[in-house]
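Engineer: Pasting a predicted model and its sequence here:
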Amino acid sequence: MFLTKQQEASGEPLGKMSCTSEIQAAFILTPFVTFFTGLIILFIFRLIWSIFRKWQTINGTGIILVSLPIPDPSVILVFVLSIGSLIIYFIDSTDPVGRCSSYQDKTIPVDLIFNAFFSFYFGLRFFAADDKIKFWLEMNSIVDIFTIPPTFISYYLKINWLGLRFLRALRLLELPQILQILQVIKTSNSVKFSKVMAIVLSSWFTAAGFIHLVENSGDPWLKGRNSQNISYFESIYLVVATTSTAGFGDVVAKTFLGQTFIMFFILGSLILSANYVPEMVELLANTRNYTRSYGVVKGKKYIVVCGNITVDSVTAFLRNFLHHKSGEINTDIVFLGESPPSLELEKIFKCNLAYTSFICGSALKWEDLRRVAVESAEACLIIANPLCSDSHAEDTSNILRVLCIKNYYPKTRVIIQILQSHNKVYLPKIPSWNWSTGDNIICFAELKLGFIAQGCLVPGLCTFLTSLFIEQDKKIIPKQPWEKHFLNGLKNKVLTQHLSDDFAGMSFPEVSRLCFVKMNLMLIAIEHKSKHTDESKHEFRNHIVACVFGDTHSALMGLQNFVMPLRASNYTRRELKDIVFIGSLDYMQREWRFLQNFPQIYVMPGSALYIEDLHVANIEYCSMCAILSPPSKPSHSQTLVDTETIMATLNIRSLRIGSCAHTTSERVATDLNENYGKTKYRRIPILTELKNPSNIHFIEQLGGLEGSLKETNLHLSTSFSTGTVFSGNFLDSLLATAFYNYHILELLQMLVTGGICSQLEQHLDKDKLSELPESCTTFFSGRSRCKLGLLSLDQTILSDIKPRETFGQLFCGTLDNLGILCVGLYRLIEEEERNPENKRGVCQFVITRPANEFKLLPTDLVFCAIPFSTACYKKDSSSSSAPYEITNIMPVTSETNMEISCTPTWSQDLNLGNILLIILPARSNAYHHSTQVITPDPLTMW
């Protein structure tokens, strides 16, 4: 009654009264005293507890404290009540700060109930905390300590004051957690956005509350003489203007505490802006650009690319994909990446904005597959990461992507890259996998090691085969004649066409000669429906040395893919070359279970980095030394991934071997040396694999070839032109090739793997290879297929071909008389002939599909596809060495019972429906002839 009468006498509103400085001090100092007193008590308790634990350890007894989990509903309830208490603060802040609210104000009991619950909840959290001091210093604990004790003061004095209640705004920092519990937000971008908004709003409301308090109260030491009346809204306005560093000057801080706070707040705002404003802009941009759905346009073709979406993989894919349809791109490319693109990757997409799109999502989620409309796509391509540290995990994740895509829409055409060959077996087991509709597998290990294996049989074959499947658009001005010939060989294209009616009944040599002479096309293989049925310590010489780097923990590279092409069935036992692996015994023991069924395989513990180990393997008598890149390891520098192979190459090239210690692969070169009257050192033939093609300059320097083709591009380097280096990076282009023309991919697989059938792969794990079923027709009847060889123009059956002044004459003569298909040349570099002091040995380079009028030299070696029963050397030849044989060209038996054969037997006739594989020379006029034999479709040009 006295308080009411006093308010009526002073003219103040009912429930409001003036707050003296003593009351305000009580509300301000109580939280600080509580905080520091509690902190001191906790430190003392921890000290006592540490002493007690030492005593407890001595006596062998103890007490176990159990932390009680806090349920989610209580977290949500506390957040809601905190927001309610903050709203009550906003309402009370409309009154001057110098006034107190009595219990006649209806908001006071509500706020008291809220704070009572906060006290109870604080006690539960304190009891459940393992580290009491850490809990005491947490943000939420500080908020409770500075807002709950004033509640008890207000209950004791029967009045309430604003005080530090604005700190309840810091509870907004829990907004993202609450939204996630309620499942309002589910994506990572929305979580990030909610965190940024929570930080900004809580900072504004808290800073505005402090400005509102000190500006209305004034500096304590001046007893409020410099105070000013400012509303909470004006305080927010001042804070927002300060955050933007604009500061219009209409609302300013006048107290010393307010001005000091503004200075520090500006610094904090700058830090806050630098950290979160760009992130907000990026989130908004990503939300707008990368979370949308792809708009399917009727009649517009597109493909979906997912998996390893990086700068390198996207650049390689676009470069090779766009070359297929240069000037007339009518297929969109939709990249489905699991994380937003980097700035460099985003730049690539913007440069190709006309036909590329990026959508953030995962191929493992149906909703993301629905956003990119996989069911309407022409194909879905899955890119693997060949430099990953765990290739098995990479293959497994990509196989799961295939499974998810096939489950979502079984008819989707899938082309997948696989790193390890033994993981291929899982894909055909997917019920909706269909080879006939274009589903395909590109195995890195199988193709890469197959290429190197073929290069071990014939020098330069890796370069020859690779040049058929790459396309260079970089302008290079050759300085030497040999450089011109090599670069012209890189301009050939491979395409496939259905056999015309005019070819029906003709033999393969007749059609091949007709295409070569009349149309300037080289027919190298045909695909036809199969007529087969279900009825149907050593003294190493002329061997192959494979240098392997790995240890007990290294991922397996799959050496069986290296051995299988060298042990193909169309080689007799006498033709097989010994294969010697030099490497860690621990690693080779893990690979041995895949190699134990092959004949003439030897493992020598050691390292290619030691000369002694190389001499033990008789490397000076080997026909080829293959240096295989080690399994991928995490590395900060791409240059360092090829350290072992580069050092091994340096080690082997440092060996100087006299010309007397020559092998079959060097016999022709040695004869040439004698013809020129020179005494040369023979260089050991090396085939080096590089994971990073840009490291080619190290190989160029080691071989002394850096003065010729000075290019960091692997395929334009001198080492590549001479067939001494190989990199599997070009296999990235096979995704585009398989999409446009899967027949070419089948041809490549046949060339480098020997056409290994699936039945043979399954039986390689058994103890006896002889237990193969009779149904494995590829194994039993495919032995008579042709082989590729490297023959000289003298001392071989090619010496009987007359005339042979040009490549066209040689091609027609060998095809007509011998049934042999000539596809390329291996020629000496002219500088070698004019420089007898050169110690590098004989250097040769590859010429892919020379022109018809190309002049031959006596020293040229010829890449030939040789029928199985043809003897390559004359019977009266003094040399007893085996011919230069390499790849086993073997039919590839697929689920559709289709085969690809290179240079079929002489009597084999062509039928309607056969598909021809042709090498098309650069700038060929074949399409301008008035003929009905072949009508190429631009879609199949490569």
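Structural biologist: Good, I have the coordinates.

Engineer: For the rest of this, base every contact and every neighbour count on C-alpha atoms.
Structural biologist: Noted.

Engineer: Follow the chain on from the helix or strand hosting residue 114 and name the next helix or strand.
Structural biologist: Using DSSP states H and E, residue 114 maps to helix 107-128. Reading on from helix 107-128 to the C-terminus, the next helix or strand found by DSSP H and E is helix 132-136.

Engineer: Flag every buried residue along that following helix.
Structural biologist: The neighbour-count check on helix 132-136 (16 or more other C-alpha atoms under 10 Å) flags 132, 133, 135, 136 as buried.

Engineer: Give me the packing partners of it, helices and strands only.
Structural biologist: Judged by 3 or more C-alpha pairs under 8 Å, 6 or more residues apart in numbering; DSSP states H and E, helix 132-136 is in contact with helix 21-59, helix 107-128.

Engineer: how about those helices in JSON lines, adding mean neighbour count and distance to residue 189?
Structural biologist: What follows is the helices and strands packed on helix 132-136, written out as JSON lines (neighbours: other C-alpha atoms under 10 Å; distance: least, C-alpha to C-alpha, whole Å):
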{"stretch": "helix 21-59", "mean neighbour count": "14", "distance to residue 189": "37"}
{"stretch": "helix 107-128", "mean neighbour count": "16", "distance to residue 189": "31"}
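
Engineer: ok, so of the buried residues of helix 132-136, who is nearest residue 189?
Structural biologist: Nearest to residue 189 among the buried residues of helix 132-136, counting by C-alpha to C-alpha, is residue 135 at 29.9 Å.

Engineer: Pretty sure that closest one sits against residue 141.
Structural biologist: Yes - proximity of residue 135 to residue 141 meets the contact threshold set by C-alpha atoms under 8 Å, at 6.8 Å.

Engineer: one more structure, for comparison:
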Amino acid sequence: MLVVADGNGSYGSSSRMSSNINLNKNKDSSVSISKMDLIIPFSPEVPCDNNGQRMWWAFLASSMVTFFGGLFIILLWRTLKYLWTVCCHCNIKNKEAQKVNNPMNSQADGPTKNQNDKEDVPVSEVGWMTSVKDWAGVMISAQTLTGRVLVVLVFALSIGALGIYFIDSSDPIESCQNFYKDFTLQIDMAFNVFFLLYFGLRFIAANDKLWFWLEVNSVVDFFTVPPVFVSVYLNRSWLGLRFLRALRLIQFSEILQFLNILKTSNSIKLVNLCSIFISTWLTAAGFIHLVENSGDPWENFQNSQPLSYWECVYLLMVTMSTVGYGDVYARTTLGRLFMVFFILGGLAMFASYVPEIIELIGNRKKYGGSYSAVNGRKHIVVCGHITLESVSNFLKDFLHKDRDDVNVEIVFLHNISPNLELEALFKRHFTQVEFYQGSVLNPHDLARVKIESADACLILANKYCADPDAEDASNIMRVISIKNYHPKIRIITQMLQYHNKAHLLNIPSWNWKEGDDAICLAELKAGFIAQSCLAQGLSTMLANLFSMRSYIKIEEDTWQKYYLEGVANEMYTEYLSSAFVGLSFPTVCELCYVKLKLLLIAIEYKSEQRESRSRKRILINPGNHVKMQEGTLGFFIASDAKEVKRAFFYCKACHDDITDPKRIKKCGCKRMTYSKMSVYKRMKLACCFDCGRSEHDCSCMSGSVHSNMDSLQRAFPLSSVSVHDCSTSLRAFEDEHPSTLSPKKKQRNGGMRNSPNCSPKMTRHDPLLIPGNEQIENMDTSVKRYDSTGMFHWCPSNDIEKAILTRSEASMTVLSGHVVVCIFGDVTSALVGLRNLVMPLRASNFHYHELKPIVFVGSLDYLKREWETLHNFPKVSILPGTPLSRADLRAVNINLCDMCVILSANQSNIDDASLQDKECILATLNIKSMQFDDSIGILQANSQGFTPPGMDRSSPDNSPVHGLVRQTSITTGSNIPIITELVNDSNVQFLDQDDDDDPDTELYLTQPFACGTAFAISVLDSLMSATYFNDNILTLIRTLVTGGATPELEGLLAEENALRGGYSTPQTLANRDRCRVAQLALYDGPFADLGDGGCYGDLFCKALKTYNMLCFGIYRLRDAHLSTPGQCTKRYVITNPPYEFELVPTDLIFCLMQFDHNAGQSRVSLSHSSHSSHSSSKKSSSVHIPATNRQNRSSKAREARDKQKKEMVYR
């Protein structure tokens, strides 16, 4: 209470006053209040003052004097400056008037006066002030590192001062404290000294001093800095207005932006709202805490109530939220008055800020964090088309149990948050899968997923998009963005159109040698289908080999049992043991199959030629000329990765007598460190096995052996077997299993490798590598028959008008043994890339007379668009029409074709998935319902002779490439070999009306797929993970199915978009010497004795040793396992059967056949039609043997099988 001393009276309520004073600690001292002429605030509850006098007015006065005093000075300065400006302006006007009145004087005095004026200007002073102002501005604007540090430091110290306030709020509002003893007061003093210096910098840098004086941060300093100095002077502390430091929280978002932490508008807005709300809340709570604990001054501070600061915070929150429980409330008049005004603004702020904050938090990306790499664990980034279907297919194959432990974490990056189903899928694989929302086109998102440390980046494409070119363009942009961010990252991307692969070559950092790969779905799809034209069912077998399938055991003796046993096989790679070094590929292949139960089909071979010393090539079923090197990588067909380890662990010394391949594990042999001489001796021994001489007489050691000494020393060591023992064992193995070539003829053999027991005319040297060979001598170098790479047949460009056949012309042509391609499309349809379908059928490892004629049936407008890529291939014709017209189909003799391919370019233009394949399904059912007259086929068979490709009648009788005698022609369309492309896997149920496939059955389990009559692009999804784990897999697939496409050829096609013809040279003709896929018939010929009850393993060894043919599967009639087989002509695929698998005469064997140079030499004319492969109705093949006496075939087969088993002592 404020009381006035008037000299005549004393303080009111003297008795109450005396009682309050008696409570003081100094009870013995007499207390008397002298009369004053001033207003004195006092309180009996101040513990440090004997008379209970409060000094809060001194603290408040220091702040008010500072604020209003400075404001007065600024206003006074502005007033004087304004008056000075007005006076100067008046002087200038007077001087101008004098110049008008006295022009002569002004001219005479002008230069002198102007010079004096210039001298009066304090140039140096103005420059110094400007530089200081600029320096101060830079310091507080965070433009430099020092400035950012200063700004952040000021904010941190402000929060520290607020923390000290929270600590001191538990003490009385005003208390006596010794500066030298109070640690918190010392820290607060240091903070405020720093704030004072920073205030000076801000004042110097301010352009408008008045607005600077009135801004919030300045007001905070006025009411927090001066009271600290007063506290030191008076040795007492007043909590006062120190809560205003909470207003500094408003700058929190600016500080985070300076630190480059906040970058998005939503995050900045969220932090702004939260900081304003919290700072206002804490500041208001501080004011309530002050007035409620102090009381009203006019009530002599008697109406105060003890409230902690956090109770005030609680009071303000329930007030803003309009709840008002009433347990805590304001008692003072100042507090209630403040609450009246605060509830208006606080309620408005609470009602607007809180919902917006909640909305921003709710709209924040749930998957917007950053990936944290785990030490010792790789991670890959998967982006592109991320849907439930694509992700589930990818994860199913990538995380398959048949792979070794996949210690790779998969990080998905997509700009759309996953739906509930996809989110559930991620949660099921949460230990190895993470999802982040973002775009690979944004470098910030690439940094979030740690793309620079990722092992690879996989880009999935939308196979069902309406515009394939646009989808490819988007994926190419993703590649550009990723490569721009990190050029060394390995990228595996899916491409839909083959011609778009050329754009990837334009990216400077794209390098297929470093692991970058583009999986072109159109190219591989067409290649798989083309190989089915050469050997029906091969598309199914290859698709199953490169997909990870679990073994499903079936007890019943059904066709599904044998099919699923083959489905469980996959393609793996493993380095070969050193025990195989020096052996030929057929020998190693036989040993792996018989001993290790593994099927070796290809190796990665490093050429010893000087010009290609560093180049590695993948050789599929090479001949005897290829010897195993140290560290040779083999490609195996096996059921899981653990089985393939046998090829790496195999040791001749330790595992020679083991019959159970599961016991072949890492042996305990000590590894020897061979000297250069021992390595030279081992290589010489391996060479001597070929020439048959002693090592002293051997002269076949090539110079390349010496050059590879150092590299071989660094290769895998051999087991600790002496060189003598090793050579003896290897020589014994060669003796027990003689090479397929004569010992004196070890040059590279390009045709069918025959055993030494064959007639001399069947034993040949390589006609491309031996000088003076007849083929090279007769080679016409003036005619271009092949493309510039020598990989494909080529002809000069044909006009499309010459290739068009009318219906009558097609009927007169009497087509047979050809390929009919039914294509649905129009001028608006996306191109399917028919060149990729034709190229494997025009590979140069076929002779010209072996090429199957290709007839396209479809819209002429569409085929004109595709013709630009087809006009350089021979034997290609077009029948304008529609595949739904039976007249067009009869005109092309579809009943005499080797394969009918049904494609559609309109599949992506329909939204309903069930209707995407309607045209292909209708065409398939249309063909199957057709009926044909057998008399036409008989007449054509009698007149033409039907000598299929590669079946030259001049070949020896025991050659497996002898002529195929065509049986009666097809009379019903259901027996026509057909392969139909599907987009939607579930539509496969409509192709066969007599099957019992469930609509929910997976594609690979359905009968049409198992029979090789249906193909869907979805089976290629597994190539992404297969390519990641082994980049050689994609090269092997492309080598198998594309007919020989290479990166060099892609570069040429990128330049010209067409094959370029080239003259035949020994180098280009040598490219023809590569194996091709064929089918071997068992019902007749040299293998007929094994066809009736023989073992598949005996057939495998005989074909490999006699003709260097590598068998890898069976195409069997569906009902062959029944005791009374029906009339069903459908066949299914059996991949890599076991050795003891029993054969039946109707089986067709998938094999890799060597190129036969002599097959086309006896041909005088290349215009004769040729036919190969087989048809479903006649159970034939592209490899057939003339009829022989088949009496007592079963007994002969058993005798031959028993004899061969006795000879195989190494089993």
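Structural biologist: Good, I have the coordinates. None of these values were measured; they are calculated from a predicted model.

Engineer: Any chance of the helices and strands packed on helix 132-136 of structure 1 in JSON lines with distance to residue 416 of structure 1 as columns?
Structural biologist: JSON lines is the format used below for those (distance: least, C-alpha to C-alpha, whole Å):
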{"stretch": "helix 21-59", "distance to residue 416 of structure 1": "60"}
{"stretch": "helix 107-128", "distance to residue 416 of structure 1": "52"}
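
Engineer: Identify the residue range in structure 1 corresponding to stretch 827-837 of structure 2.
Structural biologist: Stretch 827-837 of structure 2 corresponds to residues 552-562 in structure 1, going by TM-score structural alignment.

Engineer: and the matching stretch, which residues are buried?
Structural biologist: Buried, per 16+ other C-alpha under 10 Å, within stretch 552-562 of structure 1: 554, 555, 556, 557, 558, 559, 560, 561, 562.

Engineer: outside of it, which residues touch it?
Structural biologist: Under the criterion C-alpha atoms under 8 Å, 6 or more residues apart in numbering, residues 390-391, 420-421, 445-447, 449-450, 452-453, 586-587, 590-591, 594-595, 630-632, 753 lie in contact with stretch 552-562 of structure 1.

Engineer: gap between residue 164 of structure 2 and residue 216 of structure 2?
Structural biologist: Distance, residue 164 of structure 2 to residue 216 of structure 2, by C-alpha to C-alpha, to the nearest Å: 21 Å.

Engineer: Who has more neighbours out of these two?
Structural biologist: residue 164 (17 against 14; other C-alpha atoms under 10 Å).

Engineer: is it fair to say that one lies in a helix?
Structural biologist: Yes - using DSSP: H, G, I helix; E, B strand; the rest coil, the assignment for residue 164 of structure 2 is a helix.

Engineer: Not counting residues beside it along the chain, what's closest to it?
Structural biologist: Leaving aside its sequence neighbours, residue 164 of structure 2 sits nearest to residue 184 (C-alpha to C-alpha, 6 or more residues apart in numbering; 6.8 Å).

Engineer: Let me know the secondary structure of the one you found.
Structural biologist: Look at residue 184 of structure 2: counting by three-state DSSP, its state is helix.

Engineer: what does residue 634 of structure 2 give?
Structural biologist: Residue 634 of structure 2 is classified as strand under three-state DSSP.

Engineer: in stretch 741-756 of structure 1, what's buried?
Structural biologist: 741-756.

Engineer: thinking again about what came up before, in structure 2, what residues pair with the helix holding residue 114 of structure 1?
Structural biologist: Going by TM-score structural alignment: helix 107-128 of structure 1 matches no residues.

Engineer: just stretch 594-603 of structure 1 next, same as before
Structural biologist: Counting by TM-score structural alignment, stretch 594-603 of structure 1 sits on residues 869-878 of structure 2.

Engineer: what does stretch 408-428 of structure 1 give?
Structural biologist: Using TM-score structural alignment, the residues of structure 2 aligned to stretch 408-428 of structure 1 are 485-505.

Engineer: what comes up buried for that stretch?
Structural biologist: Quick answer for stretch 485-505 of structure 2 (16+ other C-alpha under 10 Å): 485-502, 504.

Engineer: Can you check the distance spanned by it, start to finish?
Structural biologist: 18 Å.

Engineer: for stretch 838-845 of structure 1, same thing?
Structural biologist: So stretch 838-845 of structure 1: terminal residues 17 Å apart, C-alpha to C-alpha.

Engineer: Residue 304 of structure 1 looks like it's in a strand, true?
Structural biologist: Yes - under three-state DSSP, residue 304 of structure 1 sits within a strand.

Engineer: if I pick the counterpart of it in structure 2, what's in contact with it?
Structural biologist: Aligned by TM-score structural alignment, residue 304 of structure 1 pairs with residue 381 of structure 2. Residues in contact with residue 381 of structure 2 (C-alpha under 8 Å, 6+ apart) are 410, 411, 412, 413, 449, 451, 454, 456, 457, 458.

Engineer: In strands, which of those residues appear?
Structural biologist: Assigned to strands by DSSP state E, the following of the contacts of residue 381 of structure 2 qualify: 410, 411, 412, 413, 456, 457, 458.

Engineer: And the residues you listed, which two are furthest apart?
Structural biologist: Most distant of these, by C-alpha to C-alpha, are 413 and 456, 13.2 Å apart.

Engineer: of those two, who's got more company?
Structural biologist: When residue 413 of structure 2 and residue 456 are compared for neighbours, residue 413 comes out ahead with 25 against 21, by other C-alpha under 10 Å.

Engineer: what's the distance between the aligned partner of that one in structure 1 and residue 380 of structure 1?
Structural biologist: Residue pairing (TM-score structural alignment): residue 413 of structure 2 is matched to residue 336 of structure 1. Remark: distance between residue 336 of structure 1 and residue 380 of structure 1 (C-alpha to C-alpha) = 10 Å.

Engineer: same thing with residue 807 of structure 1?
Structural biologist: 42 Å.

Engineer: now do residue 628 of structure 1
Structural biologist: Using C-alpha to C-alpha, we find residue 628 of structure 1 at a distance of 31 Å from residue 380 of structure 1.
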